[in-house]
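In: Pasting the sequence and the predicted model now:
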Amino acid sequence: MPVADLFRPLPLKRGLALKNRILLAPLTNWQSHDDGTVSEADVHWISRCAAGGFSMVMTCAANVQAGGKAFPGQMGIYSDAHLPGLTRIADTIRQNGGVSSVQLHHGGIRVDPALSQSTPVGPSDIPGVARGLSLKEVEATRDDFIAAALRAEQAGFDGVEVHAAFGWIIMQFLSPTFNHRTDHYGGCLENRSRFLFEIIDGIRAACRSDFQIGLRISIERYGVSLTDIREETIDYLDLAVWDYRKAASEAPFTGQSLLSVFTDLPRSSVRVGTSGHVMTAQQAVEVLDAGCDFVMIGKAAILDPDMPRHVEMDHAYRAPALPVRSDWLRGSGLSERFIDYMRTWEGFVLDA
């Protein structure tokens, strides 16, 4: 597939079409205020990426409950006090020609008690780690995801992405490792999936008809088959992998790429994409060649928020090599707190 195909528009089942196939991955950055309200650094970063040509610009993971906070400086979407800042972000994305989305998140058992000032919670008790949610609390958490989507709609976003990857609370419900419930949210896969599907169905029922819903799921360790996704309800699926080239290690897919296990399945109108060490124009094309409809850019966007524009001009484009100096990241639009976060990634920031 030629690099130019990355710049073919991508219609979704609902809402605005994407102007190209290169989307900004949701990126943790530590730079919102302690109360979850949007900072000037948030607005500046999002503006840089929107102006850089990404077709969909997604916020970092925004927590849907005050007690769901997993990162310092995490964006919040659990209170109307967050609306003014969220509206600014939606406005700047729109002004730069992008489609906007908020990633909805709850840390579950991985909540940081020092940040949330509450005990981590999950589907079941884990002694010394987390408390199992009561049935009423499960339903309240589900409703908080739905309320957060409504808040995103009110702020002017085109849609939301439900974060069900990397072991956060929805994936904890899906996983028999963490979900030992004996009610209708535990046991068989249908029951373990109920929390996720009730969130998605609730958002679809509550928000306007053209509101876009995406879903991020892990396809390593906690895999969920595409056949279990309600194709009539979501608009796109974001497959979370650490490396798009990784091969499956479990039978009957041994040796087959993890992506192909999913992209080979029927998916009707649901668009499918992924991220994972995509650092060059050619690697972005390889993701589409693997059967995806779009590619999510993370590390390369941090290094170069203008990546889509640069790829369009230079089909041999390669993102800057790692590690990079902190001055480079400041020039890319990262705040000091964002740079501090990137220092937690081994081999990313080269300090004197």
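Out: On my side now, so go ahead.
In: can we go C-alpha only for contacts and neighbour counts from here?
Out: Will do.
In: so residue 249 makes contact with residue 255?
Out: Yes: using C-alpha atoms under 8 Å, residue 249 is in contact with residue 255, at 6.5 Å.
In: what helix or strand is residue 173 on?
Out: Element membership for residue 173 (DSSP states H and E) is helix 169-174.
In: swap in residue 329?
Out: With DSSP H and E as the test, residue 329 turns up in helix 326-332.
In: now do residue 197
Out: Secondary structure (DSSP H and E) places residue 197 in helix 194-206.
In: for that helix, which positions count as buried?
Out: 194, 195, 196, 197, 198, 199, 200, 201, 202, 203, 204 (16 or more other C-alpha atoms under 10 Å).
In: That helix: how far from the chain's middle?
Out: Here helix 194-206 is found 17 Å from its chain centre; the criterion is C-alpha atoms, centre = their mean, to the nearest Å.
In: helices or strands up against it?
Out: helix 135-155, helix 169-174 (3 or more C-alpha pairs under 8 Å, 6 or more residues apart in numbering; DSSP states H and E).
In: another one to put next to it:
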Amino acid sequence: MSQIASPDALAAPLVLGRGPAWPNRFAVAPLTNLQSPDGVLSEDEYAWLVRRAEGGFGMVMTCAAHVSQAGQAFPGQLAAWDDRFLPGLTRLAAGIAAAGGVATLQLHHGGRRGDARLSGVPVVAPWDDPAKRARALTTDEVERVVADFVAGAVRAERAGFHGVEVHGAHGYLVCQFLSPRNTRADRYGGSFENRRRMLWEVLRGIREATGPGFQLGLRLTPERSGIPLAEARALAADVLASGLLDYLDMSLWDAFKETHEEEHRDRLLIEHFTTLPRGATKLGVAGKITSAPDAAWCLDKGADFVLIGAGAVVHHDFPALALADPGFRLVHPRPREHFVAESVGPRFLDYLATQWTDFVS
């Protein structure tokens, strides 16, 4: 991007409606890293996340932590569905906080993208999906999943996290309920209002069950999940105005792109959301933000903060580098030794080397 970063804007604390202020406008994006077998926090995952707090990220978010046994979608995925995971979560929250970061646990359920081979239980989804070997949740089971999200948030608060983010993006369970493919005949499917009901119940349930200083965020994605942009924008507008959230995290895949839908190309995708009224709710964006100028451009477009993915993997101190050099840009791939020095564990490193083409040289 051509914009030159403003260190003052990016370094400014972010004051939310609840809980502690974030020290700056940089957050670690929730990144799949496969480092915690059996869902129990591993030394590698602890080191990876705490190192990012040490590197100056204002908010450090975990990978997607599944709130139901059936919600597991990845090997080595952090779990939050039982009290046996509480000691590890408690240690992680304390480590992030001690290093100066605001600690956030992302709450997740894979839905039809779950893996029965990992979870040991059948895959469930809003609708029957033989191709995914998934069966439709009953109405009672939807209510139990809502309760699981709430219980995960309560567990996170007990562990000492400053807040949670509900994963409503990227085609996982909450996103599946939002999809027009969800034609359930009960109150959780069919109309746009019904398809949103499960999410609203999760957000209201978490807000009612946690303390007044506990932060609540939501991740949404407006494209590549089958949700029309008009519906994504309407939902974003409603949650921003609801007073339930402290922040909305829009995962745009590419924060600088036009929309896929030609009829909405009157403005960039990011502008469909940064122009919405938000009251006290903060708005963050993610997607190919790999330089200090990129981050400043997003703030100039109206975002309150940015979520960093690739940059956080390559540099634990991406915020410090970006604030020290307004022209700082991420350069990769890097050799394996670089990632080892950046506290990327062997499972995560193998994942980067085999699933991505531009990280490990």
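Out: That came through, no problem. Bear in mind that the values here come from a model prediction, so they are computed numbers and not experimental data.
In: circling back to that earlier point, where does the helix holding residue 329 of structure 1 end up in structure 2?
Out: Aligning helix 326-332 of structure 1 against structure 2 (TM-score structural alignment) gives residues 336-342.
In: what does stretch 4-19 of structure 1 give?
Out: The aligned range for stretch 4-19 of structure 1 is 8-23, by TM-score structural alignment.
In: mind listing what's buried in that stretch?
Out: Buried residues in stretch 8-23 of structure 2, counting neighbours by 16+ other C-alpha under 10 Å, are found at 9-11, 13-20, 22-23.
In: can you give me the helices for the stretch 201-350 of structure 1?
Out: Counting by DSSP state H, counting those that start in this stretch, the stretch 201-350 of structure 1 has helices at residues 258-263, 281-289, 299-303, 307-313, 326-332, 336-342.
In: How about the contacts made by whatever residue of structure 1 lines up with residue 118 of structure 2?
Out: Per TM-score structural alignment, the equivalent position to residue 118 of structure 2 in structure 1 is residue 115. Contact analysis of residue 115 of structure 1 by C-alpha atoms under 8 Å, 6 or more residues apart in numbering lists 69, 70, 71, 72.
In: What sits closest to residue 175 of structure 1 if chain neighbours are left out?
Out: residue 222 (6.3 Å; C-alpha to C-alpha, 6 or more residues apart in numbering).
In: Report the contact partners of the residue sitting furthest away from the middle of structure 2.
Out: The C-alpha centroid of structure 2 is most remote from residue 185, which lies 29.7 Å away (C-alpha atoms, centre = their mean). Applying C-alpha under 8 Å, 6+ apart to residue 185 of structure 2 gives no contacts.
In: what does it align to in structure 1?
Out: The equivalent of residue 185 of structure 2 in structure 1 is residue 182 (alignment by TM-score structural alignment).
In: ok so that match is a helix residue?
Out: No: assigned with DSSP: H, G, I helix; E, B strand; the rest coil, residue 182 of structure 1 falls outside any helix and is coil.
In: Return the distance of it relative to residue 189 of structure 1.
Out: 13 Å (C-alpha to C-alpha, to the nearest Å).
In: Residue 148 of structure 1 too?
Out: Counting by C-alpha to C-alpha, the gap from residue 148 of structure 1 to residue 189 of structure 1 is 26 Å.
In: Between these two, tell me which one has more neighbours.
Out: For residue 148 of structure 1 versus residue 189, the count of surrounding residues by other C-alpha atoms under 10 Å is larger for residue 148: 26 against 15.
In: Quick check: the aligned residue for that one in structure 2?
Out: Matched by TM-score structural alignment, residue 148 of structure 1 corresponds to residue 152 in structure 2.
In: Return the residues in contact with that match.
Out: So residue 152 of structure 2 contacts 67, 80, 81, 107 (C-alpha under 8 Å, 6+ apart).
In: Over in structure 1, see which of those residues survive.
Out: Of those, the ones still in contact in structure 1 (both residues aligned by TM-score structural alignment, their matches' C-alpha atoms under 8 Å) are 67, 80, 81, 107.
In: if we can go back for a sec, average distance between the helix holding residue 173 of structure 1 and structure 2?
Out: Per the superposition on structure 2, helix 169-174 of structure 1 and its aligned residues are separated by 0.3 Å on average (mean C-alpha distance after the TM-score superposition for structure 1).
In: Figure out how far that helix is from the centre of its chain.
Out: 15 Å.
In: helices and strands around that helix, which ones?
Out: strand 121-122, strand 159-164, helix 189-192, helix 194-206.
In: mean shift between the second one and structure 2?
Out: What it means is strand 159-164 of structure 1. Strand 159-164 of structure 1, aligned to structure 2 and superposed, deviates on average by 0.2 Å (mean C-alpha distance after the TM-score superposition for structure 1).
In: ditto for the last one
Out: Relative to structure 2, and after both are superposed, helix 194-206 of structure 1 has an average distance of 0.2 Å to its aligned residues, where the measure is mean C-alpha distance after the TM-score superposition for structure 1.
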